[in-house]
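Visitor: whatever this is, show me its structure:
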Amino acid sequence: MSYMVCHFGKYKAGNVFGLQKHNQRENENYTNNDIDKTRTSLNYDLINKVNINYTKKIKTIIGANRASQRAIRKDATVYCECIISSDSAFFEKITEDSQKEFFKGALDYLKNKIGEEFIISANVHLDETTPHMHVGFVPIIDNSLSAKKLIDRKFLRDVQDQLPAYLKNLGFDIQRGIKNSKRKHKDTKELKKELDREYENRCRDINFVEDYKNKLERKIEQLEVDLNQKTIEYDNVTKILNKNSLVMYQIKEMAFEPVRFSSDKVKISKVDFERLKESALKAYTQHNLYATVCQKIEGLEKDKEFYKSELQESRRCRAEDYNNFRYELNSLKKENKRLGSEINKVNEIIKNMSKESQIEFFKVKKEIEKENIEIQKEKNKSYGMSL
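Guide: This is a model prediction of the structure:
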């Protein structure tokens, strides 16, 4: 089963135009290499039939729903965006119509949760690595413009629990992220570095499985050599045993005569007695050696079968692990690409800003970073942004 991807972002007025151009594909060229311009025509907006002016619509919604007549602060959050998606495997399993129903279902939930009148757009992008939807909205709550009040911890927990369940009831095989996870929100670049490390770890795991398989194969090869040597030794012992033992006709030809006044004793020549004694001692020694060699061969055969079984099981597990690792590696690669596109998106937004807006942006960014440091110092007060 695939996991739900639901990421909330908060933006100030200076960011809105860049987001509009990205979401509605208004640029001629993009630094994001994941965008396939030949597929851009497949994108669609579930709210608007044609491209709109984000800033104008935001002002209209704020004017109609904000009670306060005070001027809006320059650094106020006036626009929020929710990115809805899942992994590639999820979208590969469903049809294009089902895919559209998936995004419509997610949008219906967000309309009920946030308020349909505050939704600006719902752009579905099919021209990037993984299908996803950008739902833009104005953070209005209780006739007040406040992203902090609207998107609080309870709001995020509700979305984490309710949205996957809502979509599952619509027939989609999807689940929420890990509940009570200690994972905190990370900067996009930091998360990308973490995924790079995870990618390297998975590569090491694959190499470990491959090394274990090679060790088993070398062990079986050595057992084959040992078994061949013991088989040769067995053949030599058998030949020596046959050579040194008295044959039946030699024993039958030995002359003997009864001993007078004794019914259980016979008399044979001293030469024949020595021959019999020597043959018996050699036979005893060689039969012990024969038994030892046979026992070793039997042990080697068992070891060989054991390691063959281990190798077979290892190959089976290796195939499963290899496929799982490859799947995870591909997911990590796609996630890295997606994160890279987000970084490019932010850079593109900054690039399109005026110098004054850029100065304001970096000033606010620095303040947010300081705030995040303080937040991380307090347990249970971290601000999670994604599930």
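
Visitor: CA atoms for contacts and neighbours, from now on please.
Guide: Fine.

Visitor: what about I94, which helix or strand?
Guide: Remark: I94 resides in no helix or strand, with elements defined by DSSP states H and E.

Visitor: and F8, by the same measure?
Guide: strand 5-12.

Visitor: that strand packs against which elements?
Guide: Strand 5-12 is packed against strand 77-85, with contacts defined by 3 or more C-alpha pairs under 8 Å, 6 or more residues apart in numbering; DSSP states H and E.

Visitor: run the angle between the strand it packs on and strand 5-12 for me.
Guide: If you take axes from the mean of the first three to the mean of the last three C-alpha atoms, to 10 degrees, strand 77-85 sits at 160 degrees to strand 5-12.

Visitor: now strand 77-85: buried residues?
Guide: Residues of strand 77-85 classed as buried by neighbour count (16 or more other C-alpha atoms under 10 Å): T77, V78, Y79, C80, E81, C82, I83, I84, S85.

Visitor: what sits against P164?
Guide: Residues in contact with P164 (C-alpha atoms under 8 Å, 6 or more residues apart in numbering) are M4, I174, Q175, R176.

Visitor: farthest pair in the residues you listed?
Guide: Spanning the widest gap among the contacts of P164 are I174 and R176, at 7.1 Å by C-alpha to C-alpha.

Visitor: who touches both of the two?
Guide: The contact sets of I174 and R176 overlap at Y3, M4, P164 (C-alpha under 8 Å, 6+ apart).

Visitor: compile the residues you listed into TSV and extend it with columns for distance to I220.
Guide: Output for those, formatted as TSV (distance: C-alpha to C-alpha, whole Å):
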residue	distance to I220
Y3	42
M4	46
P164	50
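
Visitor: quick check, nearest of those residues to E128?
Guide: Nearest to E128 out of the shared contacts of I174 and R176 is M4 (C-alpha to C-alpha; 17.9 Å).

Visitor: hmm, that closest one is touching I178, no?
Guide: No - M4 is beyond contact range of I178, at 10.4 Å (criterion: C-alpha atoms under 8 Å).

Visitor: for the comparison step, fold the sequence that follows:
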Amino acid sequence: MGFVVLHMEKAHGSDSGTTAHIEYFIIPKNADPTRTHLNRKLVAYPDGIKDRSAAIQRRLEETGLTRKIGNNQVRAIRITVSGTHEDMERIEREGRLDEWCADNMKYFTDTFGKENIVAAHLHRDEETPHIHVTLVPIVKGERKRRKREEQTKKRYRKKPTDTVRLCADDIMTRLKLKSYQDTYAEAMAKYGLQRGIDGSKARHKSTQQYYNETKKLADSLKAEV
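Guide: Reported below is the predicted structural model:
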């Protein structure tokens, strides 16, 4: 039984370098050109939106943010999902890749909101089939900073609990990242994939393989960008 691969990282600015890789404006050196036609978009862009970076910007503009977005603020979260190489090849051979893609999209839209998943691309022409998901971290509610401000007796004007904010930190807390690994593995169990052993990187050969797969996909994306 193989392992799931779920990697999340913050992106800054328009993230145009990653867009170039995902959209294949720049052809990766490790891509097999005879299989590039098998790649496909899993999320349709709105009218007038031509690529992933534009889709990120459109979501930010339409969501009703009241605070100005800082120059260094995280505007999107990159998510890469896959599985152990042999298992992904098996899923392809069994003709279940479309089902796997659909279950992935259901998981991410259910978890983060359909409107916040602005792009998703399946790549089948690199070593292991994988999906790049783009999440715009729109959340609701007051900032966590409020509690600290109250403790130091600073004046704080109470805001509505449904205030819309852009905050990757709220989505990527340590506990939430662990929860995503758990729940994603549960969603992928039907494909013979499981979660790596929690909290261990080297005590078991299979666990090491899991972390190697995760790092390999993440490093591959960074190298292409």
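
Visitor: strands of the second structure, start to end?
Guide: 2-12, 40-41, 74-83, 117-123, 130-135, 138-140, 164-166, 193-194 (DSSP state E).

Visitor: helices along the stretch 101-250 of the first structure, start to end?
Guide: All helices of the stretch 101-250 of the first structure, identified by DSSP state H, counting those that start in this stretch, fall at 147-150, 153-169, 188-244, 248-253.

Visitor: now those helices as TSV including distance to E356 of the first structure?
Guide: TSV is the format used below for the helices of the stretch 101-250 of the first structure (distance: least, C-alpha to C-alpha, whole Å):
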stretch	distance to E356 of the first structure
helix 147-150	24
helix 153-169	33
helix 188-244	24
helix 248-253	115
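
Visitor: among those, which is nearest F325 of the first structure?
Guide: Proximity to F325 of the first structure (C-alpha to C-alpha) singles out helix 188-244 among the helices of the stretch 101-250 of the first structure, at 6.3 Å.

Visitor: nearest to L311 of the first structure, of the helices of the stretch 101-250 of the first structure?
Guide: Using C-alpha to C-alpha as the measure, helix 188-244 is the one of the helices of the stretch 101-250 of the first structure that comes nearest L311 of the first structure, at 6.0 Å.

Visitor: about what we covered before: the strands of the second structure: which one's closest to I49 of the second structure?
Guide: Closest to I49 of the second structure of these, according to C-alpha to C-alpha: strand 117-123, at 10.7 Å.

Visitor: now which residue in the first structure aligns to Q181 of the second structure?
Guide: Counting by TM-score structural alignment, Q181 of the second structure corresponds to Q160 in the first structure.

Visitor: ok, now how distant is its match from I178 of the first structure?
Guide: Distance, Q160 of the first structure to I178 of the first structure, using C-alpha to C-alpha, to the nearest Å: 10 Å.

Visitor: so which residue is smack in the middle of the first structure?
Guide: E328 (3.1 Å; C-alpha atoms, centre = their mean).

Visitor: D321 of the first structure versus that one, what's the distance?
Guide: Computed with C-alpha to C-alpha, the distance linking E328 of the first structure and D321 of the first structure is 10 Å.

Visitor: can you check A71 of the first structure too?
Guide: From A71 of the first structure to D321 of the first structure the distance is 59 Å (C-alpha to C-alpha).

Visitor: didn't G17 of the second structure look like it was pressed against K222?
Guide: No - between G17 of the second structure and K222 there is no contact, the gap being 9.4 Å when judged by C-alpha under 8 Å.

Visitor: need the next SSE after the longest helix along the first structure, C-terminal direction.
Guide: When the first structure is parsed with DSSP state H, its longest helix is helix 270-352. Remark: after helix 270-352 of the first structure, the chain's next helix or strand is helix 355-377, criterion DSSP H and E.

Visitor: so that next one matches what in the second structure?
Guide: Alignment note (TM-score structural alignment): helix 355-377 of the first structure is unmatched in the second structure.

Visitor: what angle do helix 270-352 and that helix make with each other?
Guide: Following the same axes, to 10 degrees, one obtains 140 degrees for the angle between helix 355-377 of the first structure and helix 270-352.

Visitor: how near is the residue nearest to the centre of the first structure to Q24 of the first structure?
Guide: Separation of E328 of the first structure from Q24 of the first structure (C-alpha to C-alpha) stands at 31 Å.

Visitor: and for S85 of the first structure?
Guide: From S85 of the first structure to Q24 of the first structure the distance is 18 Å (C-alpha to C-alpha).

Visitor: mind listing what's buried along stretch 50-63 of the second structure?
Guide: Applying 16+ other C-alpha under 10 Å to stretch 50-63 of the second structure flags D51, R52, S53, A54, A55, I56, Q57, R59, L60 as buried.

Visitor: average gap between the strand holding F8 of the first structure and the second structure?
Guide: Strand 5-12 of the first structure, aligned to the second structure and superposed, deviates on average by 0.5 Å (mean C-alpha distance after the TM-score superposition for the first structure).

Visitor: off-centre distance for that strand?
Guide: Strand 5-12 of the first structure sits 24 Å away from the centroid of its parent chain (C-alpha atoms, centre = their mean, to the nearest Å).

Visitor: coming back round to it: more neighbours: which of M4 and I178 of the first structure?
Guide: M4 (22 against 11; other C-alpha atoms under 10 Å).

Visitor: hang on, the earlier thing: hmm, the match of Q181 of the second structure is touching G177, no?
Guide: Yes - at 7.3 Å, Q160 of the first structure counts as touching G177 under the criterion of C-alpha under 8 Å.
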